[in-house]
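Student: Okay, structure incoming, though there's no sequence with it:
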């Protein structure tokens, strides 16, 4: 019988096997050949041969194999996504140049997810500074009490040391002090200064450790109480102290080695040359290891491992990290100066009224209670504001470098509860 118009000639087609009630008289071999293509692969979706090579992200115009529904990712425990680094996951590459053009028909990348204070993508300078300030503003109940307590304790001890120890140093005197008097006075003052410096170091380490935990939670959109931050930071405090002492002592030894030949030979020019070499070397090492503290706290690593991690993360981005760190230092110094200097000037004016003009010669103006207390109040306010900004910028620089190099944004998205984040390519906008 002739085929009537509009009817297809019976024969095997890829859609026959999917229609209910299809004819049964098909070739068994053809049916068997099609069966494997109809079955989804066991164990969920796998990376296919069409997967782009590492280091690239697929665009919407790239042909892809048919996708099967992906099971939701299990919810990680709080704080997940940081862990010790074991290399990028399979299929996760590094970010290329941000903002590159996409494939045919692409309307641009959709806005990055922002579960917390930063978007989950490579950050620019403004986003890093804004993230630090936003965390201090939105989580002030946790951030400000930590820095306020630490700054207050440190400044109270500093005032007591300066009032009862440094005030004993002779400034001017009608009688020439004996050598033993000078040695005793300087010895006691140096001991008090060392003790004061150690207390300041301990306070700074505790504040830095707890603030690091708070900022890491803020990135995920989670809040953290002071007690929770303390419990998370406490196991790593001794290691953070060791890291800080190692970097400080190492810097002192480096400077000593470079200027020692000039001192030993009595050659001032050689000593100055050693100092000129030491300063840029210290700066380079300081930036190179600037991310060791957040790496140690968030990855629960050792001192040596955190130094290696910082060196690896900073590699290739030294100038960028240096610029952001230097700008942050300039901003915080300017803010601190605005707060401290007016109170210090007021204290000096009160001291001049109490001690008279001779107080400047004897040092009584600066050693009076009014200038010491007002200066300490200004320092407490300044440190309460600037310490979180400095700590936050360091933590966000660490997060940014890991997003750029290790696709940490995928882990952070899962930790924040964003299912299937980054699993599919961006689709063009719908609705028109």
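Tutor: Received it, and whenever you're ready, just let me know what you need. Quick caveat, the model's predicted, so the values are computed rather than measured.

Student: From here on, just use CA atoms for contacts and neighbour counts.
Tutor: OK.

Student: which is the next helix or strand following the helix of greatest length in the chain?
Tutor: Determined from DSSP state H, the single longest helix within the chain is helix 179-219. Toward the C-terminal end, the helix or strand that comes next after helix 179-219 (DSSP states H and E) is helix 226-233.

Student: in that next one, what counts as buried?
Tutor: Residues of helix 226-233 classed as buried: 226, 229-230, 232-233 (neighbour count, 16 or more other Cα atoms under 10 Å).

Student: again with stretch 124-134
Tutor: Neighbour-count burial for stretch 124-134 [16+ other Cα under 10 Å]: 125, 127-134.

Student: and which of the residues you listed is nearest to residue 272?
Tutor: Nearest to residue 272 among these, counting by Cα to Cα, is residue 125 at 35.8 Å.

Student: Hmm, the closest one is touching residue 326, no?
Tutor: No - assessed by Cα atoms under 8 Å, residue 125 is found out of contact with residue 326, at 11.8 Å.

Student: Below is an additional structure, to be compared with the one above:
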């Protein structure tokens, strides 16, 4: 799939397209199953939360009618705690699903680099066994991104309060300055950490390494090639975003066309039938829109990760003379899964 020598940018891009073309079925299957399971668990948690707080909703309504602020605050706190736990469950499920897709890319790439076929079962077993380690490698970059976003959000809200609402006084101005200023200062650090540890998920899968070991190994492999890896990664993510936007265009047009028949019939039928027809038309539009979003999300998920996995292979070829071992493995018997 790739030449067994240090890879040029064209080799990385060509290998990424080739890997996705050969292994799109197990990759998409892993994404559908992972995110589908995460959505089902989240929906179940939401339903359970609503069922458990039916009495709370009634008490909240009674307190609102009675203008009982103390009881109202108590019920609001109860709802906030309950649905806060639901939000945590949903977030954990989505994080694990993301780790599954991050692990699936190098799992498929292991065989793709050697020119061997693979199956959904093989990719799924490798991904699910390495997902906890991959999740651990993603924690630090995610934490850095969350910190920067929290600072920007705090600064923006404080700025709006001070400039638009004319409230908050000096405290709002200080929070706005600190939040926005510190957020801007930390953006370069966040980008540096993102590139430094970008190879960690591939290390966790290829080398069956733990989270901390994978982070240290990624830092060693990136050292001396930071700008090259940053440039190629930025190019790949930009290509994925453009492709994602282009993919959504035909689905948006199909969604708009699906609304035309229903909108034309609303004046020819009764009021109830017109309402049903409008809902069906909107349902068709939402269906096509969600389908387009799902397909584009597949591209933005797997294309960059496959490219970064190839950058990991490239760094090992450059630094550790991995090419002879790959050649020997490619012509040897396939491993037993």
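Tutor: Done, it's in. These numbers come from a predicted model, not from an experiment.

Student: on average, how far is stretch 99-106 of the second structure from the matching bit in the first structure?
Tutor: Its aligned residues in the first structure lie a mean 1.8 Å from stretch 99-106 of the second structure after superposition (mean Cα distance after the TM-score superposition for the first structure).

Student: Give the aligned range of that stretch in the first structure.
Tutor: Aligned using TM-score structural alignment, stretch 99-106 of the second structure spans residues 205-212 in the first structure.

Student: Not counting the matching stretch itself, show me its contacts.
Tutor: Applying Cα atoms under 8 Å, 6 or more residues apart in numbering, the contact partners of stretch 205-212 of the first structure are 143, 146-147, 150, 226, 229-230, 232-233, 237, 240-241, 294, 297-298, 388, 391-392, 395.

Student: which helix in the second structure runs the most residues?
Tutor: Every helix in the second structure considered (DSSP H), the longest is helix 271-320.

Student: ok, now which ones touch the aligned residue in the second structure for residue 324 of the first structure?
Tutor: Correspondence of residue 324 of the first structure to the second structure, assessed by TM-score structural alignment: residue 232. Contacts for residue 232 of the second structure (Cα under 8 Å, 6+ apart) come out as residue 9.

Student: For residue 163 of the second structure, see how far away residue 232 of the second structure is.
Tutor: 41 Å (Cα to Cα, to the nearest Å).

Student: which position in the first structure aligns with residue 294 of the second structure?
Tutor: By TM-score structural alignment, residue 294 of the second structure lines up with residue 380.

Student: Leaving out sequence neighbours, find the closest residue to that match.
Tutor: residue 151 (5.2 Å; Cα to Cα, 6 or more residues apart in numbering).

Student: so what does the helix or strand encompassing the one you found touch, helix or strand wise?
Tutor: Assessed by DSSP H and E, residue 151 of the first structure sits inside helix 140-164. In terms of contacts (3 or more Cα pairs under 8 Å, 6 or more residues apart in numbering; DSSP states H and E), helix 140-164 of the first structure is packed against helix 179-219, helix 369-406.

Student: mind running it again at 10 Å?
Tutor: helix 125-138, helix 179-219, helix 226-233, helix 369-406 (3 or more Cα pairs under 10 Å, 6 or more residues apart in numbering; DSSP states H and E).

Student: ok, back up a step: quick check: neighbours shared by residue 125 and residue 326 of the first structure?
Tutor: Contact with both residue 125 of the first structure and residue 326 is made by residues residue 320, according to Cα atoms under 10 Å, 6 or more residues apart in numbering.
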